[in-house]
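[1] Sequence and computational prediction follow.
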Amino acid sequence: MDEPAITPARAGTEIQAVALGGLSPDPSWRRPILAQHQLLILITTGHGTAQVDFRDHPCRPGAVLRIHPGQAFRCTGAGLDGVGVRWTGDLPDDPDGAPTAPPGQPAHWQPDGADGEAVVAGINRLVADCRRYPDDVRGHLLVRHQLTAVLLRLALLAGPARTGGAAELATFRRLWAEVERRHPETRRVEDYATTLGCSVRTLTRACLAVTGTSAKQVIDQRVALAAMRLLAATDEPIAAVGRRLGFPEPTNFGRFFVREVGRSPGAFRSGRQESAGSGTRAPVGSTSPA
């Protein structure tokens, strides 16, 4: 059972202990859930697969998962379970503190040796203290610092991100924030360039440096990812999903989806109850190791 949440008005960041098995309303995880909070999960028992935005990650005890709000998340496997925390609000020193996961951000770690021991101990201590101090402001400060420390350790394990220079990275981050906000409205690079006060060439150069793909590909693949999430995790009609993402005509949405994902929206949805690892091509906006 989830533990009582820290009161945001008193503590600034709401942090709550969770169990992996309590995250999905369906114990068999026949389809993914759309995460509503930041999640950090430690796998404690069983072997299986965690699917984060349609990328499969093999899991055994000691594996760590980080999920961002809006991401599609699903677990399969015999006896797979774990513990962790979810949180809302800002952690000032969070190395991956974007409200949504940008391309290339890791979602899975399987550390071993001294690093693995430190991560497992850190998350277990974090969960225990979150439960022990549900209403204490000083206790909240403690668990907030513990959470930040674990996230920093995971960032060190991930190694340096594949980026260009500082200017390209800054430009890409500005673009990504706009894409997150406006991808249901426009897929035109020119519109983003106008909003950001730069040229299409500047945006393309930044995206190539950071992701290896063009600005147009970054935008289109983010739209495809949004469609995949809605098709897999909700019962919203396919035509309605297309309209939400800027496609008034279902045929245009279908052509776009096939081009980006490799199968039709209907075929993708019909396979949502298949086992993890269906071979779907994951868009650039999904999470993968850098």
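    Nice, thanks for sending it over. Residues are numbered from 1 along each chain as shown.
[2] rest of the way, CA atoms for contacts and neighbours
    OK.
[3] Quick one: the helices in the chain, in order.
    Along the chain, the segments classed as helices by DSSP state H run 8-11, 113-132, 137-158, 166-182, 189-196, 200-211, 215-233, 238-244, 250-261, 265-270.
[4] export these to JSON lines and tack on mean neighbour count?
    JSON lines is the format used below for the helices of the chain (neighbours: other Cα atoms under 10 Å):
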{"stretch": "helix 8-11", "mean neighbour count": "12"}
{"stretch": "helix 113-132", "mean neighbour count": "17"}
{"stretch": "helix 137-158", "mean neighbour count": "17"}
{"stretch": "helix 166-182", "mean neighbour count": "17"}
{"stretch": "helix 189-196", "mean neighbour count": "16"}
{"stretch": "helix 200-211", "mean neighbour count": "21"}
{"stretch": "helix 215-233", "mean neighbour count": "23"}
{"stretch": "helix 238-244", "mean neighbour count": "18"}
{"stretch": "helix 250-261", "mean neighbour count": "17"}
{"stretch": "helix 265-270", "mean neighbour count": "16"}
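[5] among these, which is nearest residue 38?
    Residue 38 lies closest to helix 137-158 among the helices of the chain, at 11.6 Å (Cα to Cα).
[6] who does the closest one touch, helix- and strand-wise?
    When contacts are defined as 3 or more Cα pairs under 8 Å, 6 or more residues apart in numbering; DSSP states H and E, helix 137-158 sits against helix 8-11, helix 113-132.
[7] re the thing from before, Serialize the helices of the chain to JSON lines and add fields for distance to residue 82.
    Shown next, in JSON lines, are the helices of the chain (distance: least, Cα to Cα, whole Å):
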{"stretch": "helix 8-11", "distance to residue 82": "25"}
{"stretch": "helix 113-132", "distance to residue 82": "10"}
{"stretch": "helix 137-158", "distance to residue 82": "16"}
{"stretch": "helix 166-182", "distance to residue 82": "30"}
{"stretch": "helix 189-196", "distance to residue 82": "41"}
{"stretch": "helix 200-211", "distance to residue 82": "32"}
{"stretch": "helix 215-233", "distance to residue 82": "22"}
{"stretch": "helix 238-244", "distance to residue 82": "33"}
{"stretch": "helix 250-261", "distance to residue 82": "31"}
{"stretch": "helix 265-270", "distance to residue 82": "28"}
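[8] which one of those helices lies closest to residue 43?
    helix 113-132 (9.3 Å).
[9] Next up, a structure to set beside the first:
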Amino acid sequence: MNNIPNISFKSKEGFTDIEFIPLDEIMTRVEKNPDHDPQKPHRISFFALLMVTDGSGIHQIDLKNYEIKKGSVLKIAKGQVHAFQKNFQYRGYLVVFTEDFVLKYFSKSSIDFISHLYNYHISEPLVKNSTFNHFFLEQVTKELKSEETYAQKEIVAKILELYLLRLERYAHKEPLKKLNRKHQTLFIKFKDLVKKNYTKTRNVKDYADLLHISSKHLNQIVRAVTLNTAKHFIDQYVVLEIKRIIFSSRSSLKEVAYQNGFDEVTNFTKFFKRNTGLSPKEFKSTVQG
């Protein structure tokens, strides 16, 4: 998987954390940026919704092909690998938004309900025959075109949050496909252990020992489910918790470091910058700005 490129959020001027892109514009953008080919597998560092309004085709997520047509919605989570088919003929929109957007504007209860945001490993990405895509797109387009810009970002966020909750409820009508039960069970146990112990240890071997399996076996399981390593999963979980505290509290960075299991602020700063490209101080200033 080392040859799969990581794609960060880049959008038109004026959009910093959310954008609604007509699909026919995707290839136009590629022509201007030939370094990124969306028809080849690439891992995204943001969330995306592929909404089909007409036509049909195939889209690949985590190296699996999904048949899509009018009314289909594909939920692509941060960290997943996806690819467009060559010369796709369907039309619609790609809604892209960052993790920071979710943490800043969505309620925590909504985030817990919307499984594909952080629990995509245990839910199917495809929702068929959604009946409320048009209403969602109509509402968002109307808001973005409005000359009244007061609280516009907040309103767009709530429209999206409500849509995702409805999508989640609708998706639960469809039974999940059978997955590798053994891998699934061990992965969920691993995830629960990380949630419980991440402030004490970020060491893969410690979690493997708690599961009574080898580190190699744990990595195989996590790769099978997420296409990434157990260490990557642990570190990304810790980054998420750090961001949540910075967003939701007035704690000093020293306090945030200690709350997340770092004895030294220097190590905390190095860890966060290695995983996000920003120091905690830089990230906090963007949040407050």
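    Right, received. Where do you want to start? Every value quoted in this text rests on a predicted model; they were computed, and no experiment measured them.
[10] Superposed, what's their TM-score?
    Superposed pair, TM-score by TM-score structural alignment, normalised by the length of structure 2: 0.47. Supporting alignment: 172 aligned residues with a Cα RMSD of 4.8 Å.
[11] Nearest to residue 210 of structure 1, out of the helices and strands packed on helix 137-158 of structure 1?
    Closest among these, using Cα to Cα: helix 113-132, at 27.5 Å.
[12] for the helices and strands packed on helix 137-158 of structure 1, which one sits closest to residue 181 of structure 1?
    When these are compared by Cα to Cα, helix 8-11 sits nearest residue 181 of structure 1, at 24.9 Å.
[13] could you say what helices and strands that closest one packs with?
    Right, helix 8-11 of structure 1 is packed against helix 137-158 by 3+ Cα pairs under 8 Å, 6+ apart.
[14] Give me the angle between the helix it packs on and helix 113-132.
    With axes from the mean of the first three to the mean of the last three Cα atoms, to 10 degrees applied, the angle from helix 137-158 of structure 1 to helix 113-132 works out at 160 degrees.
[15] quick revisit: ok, which of the helices of structure 1 comes nearest residue 75 of structure 1?
    helix 215-233 (13.2 Å).
[16] what about residue 190 of structure 2, neighbour count?
    21 (other Cα atoms under 10 Å).
[17] Let me have the helices and strands packed on helix 137-158 of structure 1 in CSV, extended by distance to residue 267 of structure 1.
    Formatted as CSV, these follow (distance: least, Cα to Cα, whole Å):
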stretch, distance to residue 267 of structure 1
helix 8-11, 43
helix 113-132, 39
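[18] closest one to residue 180 of structure 1 among these?
    helix 8-11 (25.2 Å).
[19] Pull the residues that contact the closest one.
    If you take Cα atoms under 8 Å, 6 or more residues apart in numbering as the criterion, helix 8-11 of structure 1 is touched by 14, 137, 140-141.
[20] The same query, at a cut-off of 6 Å, please.
    14, 137 (Cα atoms under 6 Å, 6 or more residues apart in numbering).
[21] same deal with stretch 216-232 of structure 2?
    Applying Cα under 6 Å, 6+ apart, the external contacts of stretch 216-232 of structure 2 come out as 183, 204.
[22] Of the helices and strands packed on helix 137-158 of structure 1, which is nearest residue 193 of structure 1?
    helix 8-11 (36.8 Å).
[23] What segments of structure 2 are helices?
    23-32, 99-105, 108-113, 115-118, 133-145, 152-171, 181-197, 204-211, 215-226, 230-248, 253-259, 265-276, 280-288.
[24] by contact count, what packs against the first one?
    Using 3 or more Cα pairs under 6 Å, 6 or more residues apart in numbering; DSSP states H and E as the contact test, the elements touching helix 23-32 of structure 2 are strand 91-97.
[25] which of the residues in the strand it packs on are buried?
    For strand 91-97 of structure 2, a neighbour-count test (16 or more other Cα atoms under 10 Å) marks 91-97 as buried.
[26] Next, format those residues as JSON lines and append distance to residue 222 of structure 2.
    Shown next, in JSON lines, are the buried residues of strand 91-97 of structure 2 (distance: Cα to Cα, whole Å):
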{"residue": "91", "distance to residue 222 of structure 2": "34"}
{"residue": "92", "distance to residue 222 of structure 2": "33"}
{"residue": "93", "distance to residue 222 of structure 2": "31"}
{"residue": "94", "distance to residue 222 of structure 2": "28"}
{"residue": "95", "distance to residue 222 of structure 2": "27"}
{"residue": "96", "distance to residue 222 of structure 2": "25"}
{"residue": "97", "distance to residue 222 of structure 2": "25"}
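[27] hmm, back to that, in JSON lines: the helices of structure 2, plus distance to residue 52 of structure 2.
    Shown next, in JSON lines, are those (distance: least, Cα to Cα, whole Å):
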{"stretch": "helix 23-32", "distance to residue 52 of structure 2": "9"}
{"stretch": "helix 99-105", "distance to residue 52 of structure 2": "23"}
{"stretch": "helix 108-113", "distance to residue 52 of structure 2": "24"}
{"stretch": "helix 115-118", "distance to residue 52 of structure 2": "18"}
{"stretch": "helix 133-145", "distance to residue 52 of structure 2": "9"}
{"stretch": "helix 152-171", "distance to residue 52 of structure 2": "14"}
{"stretch": "helix 181-197", "distance to residue 52 of structure 2": "30"}
{"stretch": "helix 204-211", "distance to residue 52 of structure 2": "40"}
{"stretch": "helix 215-226", "distance to residue 52 of structure 2": "25"}
{"stretch": "helix 230-248", "distance to residue 52 of structure 2": "30"}
{"stretch": "helix 253-259", "distance to residue 52 of structure 2": "42"}
{"stretch": "helix 265-276", "distance to residue 52 of structure 2": "32"}
{"stretch": "helix 280-288", "distance to residue 52 of structure 2": "33"}
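[28] re the thing from before, looking at the helices of structure 1, which is nearest to residue 18 of structure 1?
    helix 113-132 (8.2 Å).
[29] Could you work out which of the helices of structure 1 reaches nearest to residue 50 of structure 1?
    Closest approach to residue 50 of structure 1 among these is made by helix 215-233 (15.0 Å; Cα to Cα).
[30] Between the helices of structure 2, which one is closest to residue 61 of structure 2.
    Here helix 215-226 is closest among those (Cα to Cα), at 11.0 Å.
[31] which parts of the closest one are buried?
    The neighbour-count check on helix 215-226 of structure 2 (16+ other Cα under 10 Å) flags 215, 218-226 as buried.
[32] Pull up the gap between residue 273 of structure 2 and residue 246 of structure 2, please.
    Distance of residue 273 of structure 2 to residue 246 of structure 2, given as Cα to Cα, to the nearest Å: 15 Å.
[33] In terms of neighbours, single out the busier of these two.
    residue 246 (20 against 17).
[34] Please report how far the closest residue in space to that one that isn't next to it in sequence lies from residue 117 of structure 2.
    Once flanking residues are discounted, residue 246 of structure 2 sits nearest to residue 284: 6.6 Å by Cα to Cα, 6 or more residues apart in numbering. For residue 284 of structure 2, the distance to residue 117 of structure 2 equals 22 Å [Cα to Cα].
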